[in-house]
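**Student:** What follows is a predicted structure for the sequence shown.
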Amino acid sequence: MAQAKRPNRTFEGRKTQALGRAGQGMNLSGPRIRQARLDRNPQWSQEELSQAVAERFGLELSATTISKIERAERSMYDFELRALCAVLHLDANAVLDLPHPVSQPAGEQ
């Protein structure tokens, strides 16, 4: 039997964009999410992380989806990053490799 052809998801006039730097895949934070999950004591499986996110935020992220995020094969929405960081007790700025906000001197805005 012939294999189904994947749909062409490119649109006329739309330029393709590289996401992240070469070799980084679809997100920057997936490997840090994975490391935090593995560093827990006791260590969580992807299924346990999925259940924790569902219980705390009502967000459905399957173990397969988490695996793809961790391998940077899938991008993630900001609310997914927020939920994963909260459950794993991570600072989102650190996960995204962003500097912490610098406080402004009094009187300046």
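**Tutor:** Nice, I can see it. Numbering: from 1, shown residues only.
**Student:** Only C-alpha atoms from now on, for both contacts and neighbour counts.
**Tutor:** OK.
**Student:** burial of E47, as a residue count?
**Tutor:** Neighbour count of E47, defined by other Cα atoms under 10 Å: 15.
**Student:** Next up, a structure to set beside the first:
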Amino acid sequence: MLSRLDEKTEGAIIPVMWRMHVDDLAGHLLERGGWQPLNLPAITEADVLDETRQNLGAYDFAPQYQQRSVAVDGGLIKWSWFERFKVAPAREPEDQIVQNWGAASTAGELNEYSV
């Protein structure tokens, strides 16, 4: 893109986009440094568009309305559901470990893939 500037010393490149992922173009540029973000969220953190947020869900609402690449509460999986341990907790004989892995939330040709 730099080669497209008429005036290399005075020109400006201004990417305008929704933040859809932490490693999208904006995330990549911010990580490299030298870029100043201008975030214009649709609302403040005050509850104004609650119905829209409920209809879309936090995962889609955060990038489209709040210019945030990841939902504050963690998207589909809430980080508050997990505990961190420095040492494995003691287990009782009747304890069970149950795992359920469902990587894709919706199947379809136009939906996001999962690995």
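**Tutor:** Thanks, I have the structure now. These numbers were taken from a predicted model, which means no experiment stands behind them.
**Student:** And the TM-score between them?
**Tutor:** Scored against TM-score structural alignment, normalised by the length of structure 1, the superposed chains reach a TM-score of 0.23; 47 aligned residues with a Cα RMSD of 4.6 Å.
**Student:** For E51 of structure 2, pull up the helix or strand it's in.
**Tutor:** Element membership of E51 of structure 2 [criterion: DSSP states H and E] is helix 50-56.
**Student:** and F79 of structure 1, how many neighbours does it have?
**Tutor:** Neighbours of F79 of structure 1 (other Cα under 10 Å): 11.
**Student:** State the helix or strand in which it lies.
**Tutor:** helix 78-88.
**Student:** Counting by contacts, list what that helix packs against.
**Tutor:** helix 30-39, helix 46-57, helix 92-95 (3 or more Cα pairs under 8 Å, 6 or more residues apart in numbering; DSSP states H and E).
**Student:** still on that earlier bit, how about residues contacting the helix holding E51 of structure 2?
**Tutor:** Contact partners of helix 50-56 of structure 2, identified using Cα atoms under 8 Å, 6 or more residues apart in numbering, comprise F61.
**Student:** Check which element follows that helix along the chain.
**Tutor:** Sequence-wise, the next helix or strand downstream of helix 50-56 of structure 2 (DSSP H and E) is helix 58-66.
**Student:** ok, now which ones touch the residue nearest to E47 of structure 1 when sequence neighbours are not counted?
**Tutor:** In space, and not counting its chain neighbours, E47 of structure 1 is closest to A63: 4.8 Å by Cα to Cα, 6 or more residues apart in numbering. Counting by Cα under 8 Å, 6+ apart, A63 of structure 1 makes contact with Q46, E47, L49, S50.
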